[in-house]
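S.K.: heads up, no residue letters with this:
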């Protein structure tokens, strides 16, 4: 066990967050609160544009809730911190891209954590499951998210049986974006993060808010809110220097210089 379960690295506009809590990177209440503070820092820092979340070591990404800590008194309905379990599941106004680099076993709340990211890259030895059914509890966030991400019957089988799937099957159902050989996982994740970091941050913010808010709307209601600039991020984008810079750069046949304002 370590006193510093979360390691962070700033690399230009990219913020790397490593859950490093041997032996398995399980999350207790204290760790979840730290993760919330860390991701709140990322959200609120204008110099940071993209985050990576991964696990320490090569065997575990995250198995989710720390059952040993629960046995010692951590309440399953306790204070998870500002962003909910794992720091990002319920973080308000998280309008920056997050990439999950799944470096091993990813189950329970760990899978829910990965599903909270925008893009999921997985090592070829990664595996996935929702084993809560076997311990007599519910994978609450996964019960909401997973049937919307992959075929309903596949999601329900995972929820109702706790069945494990490998990276190949996860990719086949669209749960993850792609599979990467384990030794290359972080290099490819960082390359993708750098690519995103070079992009227009105000557009990313608008995309994330639209996708998040439109989930509970009809298509026409969502489009009306966009065209009437009722999303704060869309209004900021349409009034921004970056909006004009994009048009000028296209006309001048050059790469745009994004300022995020």
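M.R.: The structure has been received and is ready for your questions. Keep in mind the model is a prediction, meaning the values are calculated, not measured.

S.K.: Every contact and neighbour count from this point should use C-alpha atoms.
M.R.: Fine.

S.K.: ranges for the helices of the stretch 51-200 of the chain?
M.R.: 67-71, 109-115, 140-149, 152-161, 167-172, 185-197 (DSSP state H, counting those that start in this stretch).

S.K.: Most tightly packed of these?
M.R.: Mean neighbours per residue, mean count of other CA atoms under 10 Å, is largest over the helices of the stretch 51-200 of the chain for helix 109-115, with a mean of 25.

S.K.: Run the chain-centre distance for it.
M.R.: Centroid separation between helix 109-115 and its chain, computed with CA atoms, centre = their mean, to the nearest Å, is 8 Å.

S.K.: Against which helices or strands is it packed?
M.R.: strand 60-62, helix 140-149 (3 or more CA pairs under 8 Å, 6 or more residues apart in numbering; DSSP states H and E).

S.K.: ok, now with 10 Å
M.R.: Judged by 3 or more CA pairs under 10 Å, 6 or more residues apart in numbering; DSSP states H and E, helix 109-115 is in contact with strand 50-55, strand 60-62, strand 98-102, strand 105-107, strand 127-129, helix 140-149.

S.K.: what's the closest of the ones you listed to residue 222?
M.R.: Between residue 222 and those, the tightest spacing by CA to CA is seen for helix 140-149, at 18.5 Å.

S.K.: rewinding a little: can I get the helices and strands packed on helix 109-115 in a markdown table with distance to residue 192?
M.R.: Shown next, in a markdown table, are the helices and strands packed on helix 109-115 (distance: least, CA to CA, whole Å):
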| stretch | distance to residue 192 |
| --- | --- |
| strand 50-55 | 10 |
| strand 60-62 | 19 |
| strand 98-102 | 9 |
| strand 105-107 | 21 |
| strand 127-129 | 22 |
| helix 140-149 | 22 |
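
S.K.: Minimum distance to residue 120: which of those has it?
M.R.: With CA to CA as the measure, strand 98-102 is the member of those nearest residue 120 (4.8 Å).

S.K.: Residue nearest the middle of this protein, spatially speaking?
M.R.: By CA atoms, centre = their mean, the chain has its centre lying nearest to residue 117, at 1.6 Å.

S.K.: Give me the distance between the closest residue to that one other than its chain neighbours and residue 124.
M.R.: What sits nearest to residue 117 in space, not counting adjacent residues and going by CA to CA, 6 or more residues apart in numbering, is residue 98, at 5.1 Å. As judged by CA to CA, to the nearest Å, residue 98 and residue 124 stand 20 Å apart.

S.K.: try this one next to it:
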């Protein structure tokens, strides 16, 4: 295991999983510009390091992220990274899978970090909200358009227009979450899921995520026409030979990512 800490974010790698932990519990893990840059660098590392397969984003101290630090916002700070947006994530999610492990509040930009992730595990007391309208702001770090994509239209609009949060149970019922777990165990369960993903063929995982997202607005006929650009390299790879061979020989596959 390797770990680095910036004072506001902890980044550690273990068994192909990169865990990014926002570490400002006294401020409910409110996002700062410095933290956003650390997260951006970690996500670039996730995509560029062939030994890393999956990322996890979480927060310390029982809160995921309460959005941007409003005290610093009043002083003119914006917790964004050029080309990557709020938190170094929302405008440029990684090509590899990213799991949000949520305890407590995911508010404003914090919820928008969740919406930019691929899978979500939440403690049963977690809450998700877009309260920007109550502060004279708008959810412009992806919330305005991502919430209506993943939630029923009426539910998303109620969140956006009232600023009131969803409970974990309600979020699960609307398909926003993958798991609701005992409080305090979201990161553990996220790591379990990450280990399953990390054991799969990396080229296949990356291509599956990429086209699943790229095809959202395509018709079936369009998707079948376009998907070859994503899937042909997977079928032509060494891993596509290794996978069936390992199955026939009843042994674990040895993926090379090539």
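M.R.: Received it, and whenever you're ready, just let me know what you need. Computed from a predicted model, the values in this text were never measured in an experiment.

S.K.: what residues are up against the nearest residue to residue 9 of structure 2 once chain neighbours are set aside?
M.R.: Spatial nearest neighbour of residue 9 of structure 2, excluding adjacent residues (CA to CA, 6+ apart): residue 22 at 4.5 Å. By CA atoms under 10 Å, 6 or more residues apart in numbering, the contact list for residue 22 of structure 2 reads 5-11, 28-31, 35-36, 38-39, 57-61, 63-65.

S.K.: can you check residue 117 of structure 1 too?
M.R.: 51, 52, 53, 88, 89, 97, 98, 99, 100, 101.

S.K.: Also residue 3 of structure 1?
M.R.: Contacts of residue 3 of structure 1 (CA under 10 Å, 6+ apart): 20, 21, 31.

S.K.: can you pull the buried residues of stretch 202-210 of structure 2?
M.R.: 202, 203, 204, 205, 206, 207, 208, 210 (16 or more other CA atoms under 10 Å).

S.K.: In this structure residue 236 of structure 2 contacts residue 258, no?
M.R.: Yes. Counting by CA atoms under 10 Å, residue 236 of structure 2 sits close enough to residue 258 to count as a contact (9.1 Å).

S.K.: re earlier: distance to residue 152 of structure 2 and secondary structure added to the buried residues of stretch 202-210 of structure 2, as a markdown table?
M.R.: Listed next are these as a markdown table, based on distance: CA to CA, whole Å; DSSP: H, G, I helix; E, B strand; the rest coil:
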| residue | distance to residue 152 of structure 2 | secondary structure |
| --- | --- | --- |
| 202 | 32 | helix |
| 203 | 32 | helix |
| 204 | 30 | helix |
| 205 | 27 | helix |
| 206 | 27 | helix |
| 207 | 27 | helix |
| 208 | 24 | helix |
| 210 | 23 | helix |
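
S.K.: Can I get the residues you listed in JSON lines including distance to residue 227 of structure 2?
M.R.: Output for the buried residues of stretch 202-210 of structure 2, formatted as JSON lines (distance: CA to CA, whole Å):
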{"residue": "202", "distance to residue 227 of structure 2": "17"}
{"residue": "203", "distance to residue 227 of structure 2": "14"}
{"residue": "204", "distance to residue 227 of structure 2": "13"}
{"residue": "205", "distance to residue 227 of structure 2": "14"}
{"residue": "206", "distance to residue 227 of structure 2": "13"}
{"residue": "207", "distance to residue 227 of structure 2": "9"}
{"residue": "208", "distance to residue 227 of structure 2": "10"}
{"residue": "210", "distance to residue 227 of structure 2": "10"}
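
S.K.: before we move on, back to that, among the contacts of residue 22 of structure 2, which ones are buried?
M.R.: Using 16+ other CA under 10 Å, the buried members of the contacts of residue 22 of structure 2 are 8-11, 28-31, 35-36, 38-39, 57-61, 63-65.

S.K.: Give the equivalent position in structure 1 for the residue nearest to residue 9 of structure 2.
M.R.: Under the alignment (TM-score structural alignment), residue 22 of structure 2 pairs with residue 19 of structure 1.

S.K.: on that earlier part again, of the helices of the stretch 51-200 of structure 1, give the one that comes closest to residue 39 of structure 1.
M.R.: Closest to residue 39 of structure 1 of those is helix 109-115 (CA to CA; 12.5 Å).

S.K.: give me the stretch of structure 2 that stretch 236-250 of structure 1 matches.
M.R.: Against structure 2, stretch 236-250 of structure 1 falls on residues 233-247 (TM-score structural alignment).

S.K.: Give me the contacts around that stretch.
M.R.: 200-208, 228, 248-258.

S.K.: Could you give me the buried positions within it?
M.R.: 234, 239, 240, 242, 243.

S.K.: that's a helix at the fourth one, yeah?
M.R.: Yes. Using DSSP: H, G, I helix; E, B strand; the rest coil, the secondary structure at residue 242 of structure 2 is a helix.

S.K.: distance of it from residue 255 of structure 2?
M.R.: For residue 242 of structure 2, the distance to residue 255 of structure 2 equals 7 Å [CA to CA].

S.K.: shared neighbours, these two?
M.R.: residue 201.
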